Structure formats: structure tokens, C-alpha cells
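In: Please work out how this folds:
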Amino acid sequence: MDGQLKLYSYWRSSAAYRVRIALNLKGRDYAIEPVHLVRDGGQQHSDDYAALNPQELVPALRHGERVLTQSLAILEYLDEIWPEPALLPDDSAGRARVRALAQLVACDIHPLNNLRVMQFFDREWNVPQAERDLWTLHWMRTGFQALEDMLVGSQDTGRFCHGDSPGMADCCLVPQLYNARRFHLDLAPYPTLVRIEQACLGLPAFDRARPENQPDAA
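Out: Purely as a prediction, here's the structure:
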């Protein structure tokens, strides 16, 4: 399918980070359209962006005239449009496993500590920063321990989350570990996660997607 790719992204958004990794793994050329999540009250809340993505979240991916939202849906779309290299395994059990690993991060860890949750705690309930940090660290630890156990306990774990090629689960893991370091979470209890992260970051596709390598990095 032809059509220019434009990714509406914020350099530190872990959801946008996932999509940058996947686009790089697929070897696709794409333009970054920065959407600053804090400046001007949050550019994602502008009328123009809300018309593009009514959820007022990043990322959004424009492919020609089509606009896609939700990072995991975008990753699956990319895998269907450009099957190689695959982000999901060939077998049904493998695909279910990788989706479960990816969703553990994207659905269970990330939503509990993303920007709009923290802003609600601050603006609506006046939750002190220290208590917000405790909330964030608790849910990261809970999710990371489950993820560590799932990876250690499976013979399907290889150099990466599933086998010896990076895929959808790795696209989710690396950005969440970046977030964990921002909150100074001790990662020593999760050696498998850190090992896989280092294998990923040694690849150009992951390195180019790093937040600090983005055009809008502050």
C-alpha cells in the first residue's frame, strides 16, 4: 500500500516510542509531527489534533489519507501491511504469548502512570508528588515482576521476548523500562528484562527510536 507515513509523536511518550521502534524495524520512512503534551496546555487538546484523534492522545499515524490510533493497533496494522520482518510469530500460540506480553505493558502498567493520570491526581485531588511517585512505582514493580516471571518461565524466551528476533513485546518493553528509569525504579530484580532491553538497544532500529534521538527532544 502506497502513501506517506506521518507519525504524530511526543519524544517522551512511551506509546509513540513503541510505534517508532516498529516503523524502524520495518524499514519504513516516516515523518515526525511533534505534539507537545505539556506546552500550551497540551497540544494534543488543540482543535486540529482532536479532530485527527478524538482521544487526544499520541501516537496517531497517518498513512496516506488513513489515520490510525492506539499503538498496539498500529503495530498490528504495520505487520499486516508490511509482513517482513514480522512483529508477531507465525503460530497461534506464539502470537497469543507475544500479545499477552505486550498487553501486560501497554494495558496494565502504562495506563496507570501516564501523563493524564498524573495530571488528574494533581489537579483534581491535589495528590502530593511523593504519593504519585509511590503509585507509579508500585504498579511498575507489580507489572515488571509478572513480566520477569513470564519470560524466565518460558522456553520461548530467547535473546528477545520471543525467540531471537525482536517483535511486538520488545517494542513495548523498552519504552516502559525507559519510563522506569525516569522514576528511579531499581531494576535489579528484573535481570531478564534488562538483558532483553540491552539486546534491543544494540539494534539500530531501537537506537534511532530513543527519546533523546527525536527531533522534538527537550
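In: hey, let's count contacts and neighbours off CA atoms from now on
Out: OK.
In: host element of the residue nearest to Ser14 when sequence neighbours are not counted?
Out: The shortest distance from Ser14 to any non-neighbouring residue, by CA to CA, 6 or more residues apart in numbering, is to Pro175 (5.0 Å). Element membership of Pro175 [criterion: DSSP states H and E] is helix 168-182.
In: so what does that helix touch, helix or strand wise?
Out: If contacts are counted by 3 or more CA pairs under 8 Å, 6 or more residues apart in numbering; DSSP states H and E, helix 168-182 sits against helix 14-25, helix 92-103, helix 191-201.
In: do that again at 10 Å, thanks
Out: Under the contact criterion of 3 or more CA pairs under 10 Å, 6 or more residues apart in numbering; DSSP states H and E, helix 168-182 touches helix 14-25, helix 71-81, helix 92-103, helix 129-152, helix 191-201, helix 204-209.
In: what angle separates it from helix 129-152?
Out: Orientation of helix 168-182 against helix 129-152 (axes from the mean of the first three to the mean of the last three CA atoms, to 10 degrees) gives an angle of 150 degrees.
In: Just the angle for helix 168-182 relative to helix 191-201, thanks.
Out: Using the same axes, to 10 degrees: helix 168-182 against helix 191-201 is 110 degrees.
In: Can you give the distance from helix 168-182 to the centre of its chain?
Out: The chain centroid and the centroid of helix 168-182 are separated by 6 Å under CA atoms, centre = their mean, to the nearest Å.
In: same deal with stretch 94-112?
Out: For stretch 94-112, the distance to the chain centre is 10 Å (CA atoms, centre = their mean).
In: Second chain to compare with the first, below:
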Amino acid sequence: MATILYDYWRSSAAYRVRMALNLKGVAYDSVPVNLLEGEHRGAAHLARNPQGLVPALEIDGRMMTQSLAIIEYLDETRPAPPLLPADSEGRQRVRALAHAVAMDIHPVCNMSVSRYAASLIGGEDGAAQWMRRFIRPGLEAVEALLDSPATGGFCHGDAVSIADLCLVPQIYNARRWQVPVEDLRRVGAVMAALEALPEVAAAHPDRVRPAA
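Out: The predicted structure is shown next:
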């Protein structure tokens, strides 16, 4: 039974799932959903995800939505390598770090919100102003959260977790919008370790962008 990821190359949420699939060794087919052309609002995609969002993942005979829920499903059904710690305290910390990005930074910086904000702000730089306003303070908070003995080579210890899968796309977005992150020492060290992993590198938007 084929696994199909309905994907947009620059979507942070889809980027997370691509990395999780790669780390779990799950082969999948990618079907692009072009957000810029409104394909996510078309009948075909709304049948997959009534929210009109990406990603949607067809796997194990089911259609799944919401990136973090998908990743936790993958972790429960394909436990190696684990993306959540074995202990309750560790799982809470990893989820808190993941949510600091996925629930606090990402929602106000997704395409529909930033476009609407830019229309209110006006000017050619409206979207960039909006992004910078929220991405930098959010990442400063993540940097502070990483100031913990529980931080290792990655966000939590020395194994990749869901927290790392949320951090990578957010740093991609920060760089895209020219948000300074070089002084975030702990974030930078974790990112260097993550970017060295082939499974993470293979999920990068530049590697999966559909041909023009």
C-alpha cells in the first residue's frame, strides 16, 4: 500500500513530516499541492483535508492531517528511531519545545496570516515586517528553553526528537526572511548537528521543490 504525502515544498508543517518519514525509513510518493495557485482550496484537496492545509498523509489505508499528530502516529507505529523520549518528563519537555515553535511562532507566520497582515500593513515589505516581528522573539524564547542540562547534541539529549523537527523549518523561515539568528548559540549548535544528517538534508525545500 503506497504512502503518499500531499506536500508543498515550503510548508513548515510538510517539511516536518518529510524529515520524520526519512528518519523512519518510510518510502513515500510526493504529490505537490501548490498553495500559491490555491490548489489547497480545491475540491480534491479539501476531500483529503477539510481544513485546506498541508500536509496530508495517506498511509496504512488512512488519510491523516496535522503534522505533529502525523509524526506521533509514525512514532507509535514505527518506533525506531524514537522521536519522543521514553520518560514522561522528557516527553513533556520535547513537546513543550515543539509547541513553542509549532503552536506559538508558526501559526502567526503561515502564508494566509502573513498575507493578510501584509495587506493591512501595506507596502512592499509588509510580509517581511510581520515575519520579523514574531520569528525573532519566538526563537529567543526557544534559545532560553535550550539553556538546560537536558539539551545535548540536539534539542533534548543526543537523539533527534519532534522538537528538532519543528526547529529546522523555523530556522529555514528565519533565514528566508532575513531574521538574524547567528547569535542564538544553542539553536545554532543544534541546527549544525541536524543539518549534517542526510535524512534532514533530503527534506530541505531546495531538494524537493518541483521543477518549474
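In: Report the aligned residue range of structure 2 for the helix holding Pro175 of structure 1.
Out: Aligning helix 168-182 of structure 1 against structure 2 (TM-score structural alignment) gives residues 162-176.
In: mean shift between the matching stretch and structure 1?
Out: Its aligned residues in structure 1 lie a mean 0.5 Å from stretch 162-176 of structure 2 after superposition (mean CA distance after the TM-score superposition for structure 1).
In: List the buried residues in that stretch.
Out: For stretch 162-176 of structure 2, a neighbour-count test (16 or more other CA atoms under 10 Å) marks Ile162, Ala163, Asp164, Leu165, Cys166, Leu167, Val168, Pro169, Gln170, Ile171, Asn173, Ala174 as buried.
In: and these, which two are the farthest apart?
Out: Using CA to CA, the buried residues of stretch 162-176 of structure 2 span at most 19.0 Å, a distance reached by Ile162 and Ala174.
In: that older thread, which residues touch the residue nearest to Ser14 of structure 1?
Out: 12-18, 21, 105, 110, 197, 206, 209-211 (CA atoms under 10 Å, 6 or more residues apart in numbering).
In: cool, Pro215 of structure 1 as well?
Out: Listed by CA under 10 Å, 6+ apart, the contact set of Pro215 of structure 1 reads Tyr10, Trp11, Ile32, Glu33, Pro34.
In: Tell me which two in the contacts of Pro175 of structure 1 are the farthest apart.
Out: Spatially, the most separated pair among the contacts of Pro175 of structure 1 is His110 and Phe206, at 19.1 Å (CA to CA).
In: who's more crowded, those two?
Out: Phe206 (25 against 22; other CA atoms under 10 Å).
In: Now do the more buried one against Asp48 of structure 1, distance only.
Out: Counting by CA to CA, to the nearest Å, the separation of Phe206 of structure 1 from Asp48 of structure 1 is 30 Å.
In: can you check Ser9 of structure 1 too?
Out: 15 Å.
In: Compare these two (neighbour count), which wins?
Out: Neighbour tally, Ser9 of structure 1 and Asp48, criterion other CA under 10 Å: the higher count belongs to Ser9, 28 against 11.
In: Could you verify my assumption that that one touches His36?
Out: Yes: between Ser9 of structure 1 and His36 there is a contact at 8.1 Å, judged by CA atoms under 10 Å.
In: Can you pull the residues that touch both of those two?
Out: Shared contacts of Ser9 of structure 1 and His36 (CA under 10 Å, 6+ apart): Gln44, Val58, Asp216.
In: Tell me how many other residues surround the equivalent of Glu89 of structure 2 over in structure 1.
Out: Counting by TM-score structural alignment, Glu89 of structure 2 corresponds to Ala93 in structure 1. Per other CA under 10 Å, the neighbour tally for Ala93 of structure 1 reads 10.
In: How about Ser92 of structure 1?
Out: Neighbours of Ser92 of structure 1 under the rule other CA under 10 Å: 9.
In: ok, now how distant is it from Leu78 of structure 1?
Out: Distance, Ser92 of structure 1 to Leu78 of structure 1, using CA to CA: 18 Å.
In: With Gln103 of structure 1 instead?
Out: Distance from Gln103 of structure 1 to Leu78 of structure 1, counting by CA to CA: 17 Å.
In: Also Phe183 of structure 1?
Out: Counting by CA to CA - Phe183 of structure 1 and Leu78 of structure 1 are separated by 31 Å.
In: Pick out whichever of these two has more residues nearby.
Out: A direct count of neighbours by other CA under 10 Å for Phe183 of structure 1 and Leu78 places Leu78 higher, at 19 against 14.
In: Trace the more buried one over to structure 2, please.
Out: In structure 2, Leu78 of structure 1 lands on Leu74 (TM-score structural alignment).
In: Its match is in contact with Asn22, isn't it?
Out: No: contact status for Leu74 of structure 2 versus Asn22: not in contact, 11.1 Å apart, counting by CA under 10 Å.
In: quick one: what helix or strand has the nearest residue to Arg41 of structure 2 once chain neighbours are set aside in it?
Out: Once flanking residues are discounted, Arg41 of structure 2 sits nearest to Gly52: 5.4 Å by CA to CA, 6+ apart. If you go by DSSP H and E, Gly52 of structure 2 is not part of any helix or strand.
In: Assess the claim that Gly52 of structure 2 and Asn34 are in contact.
Out: No: at 11.6 Å, Gly52 of structure 2 does not count as touching Asn34 under the criterion of CA under 10 Å.
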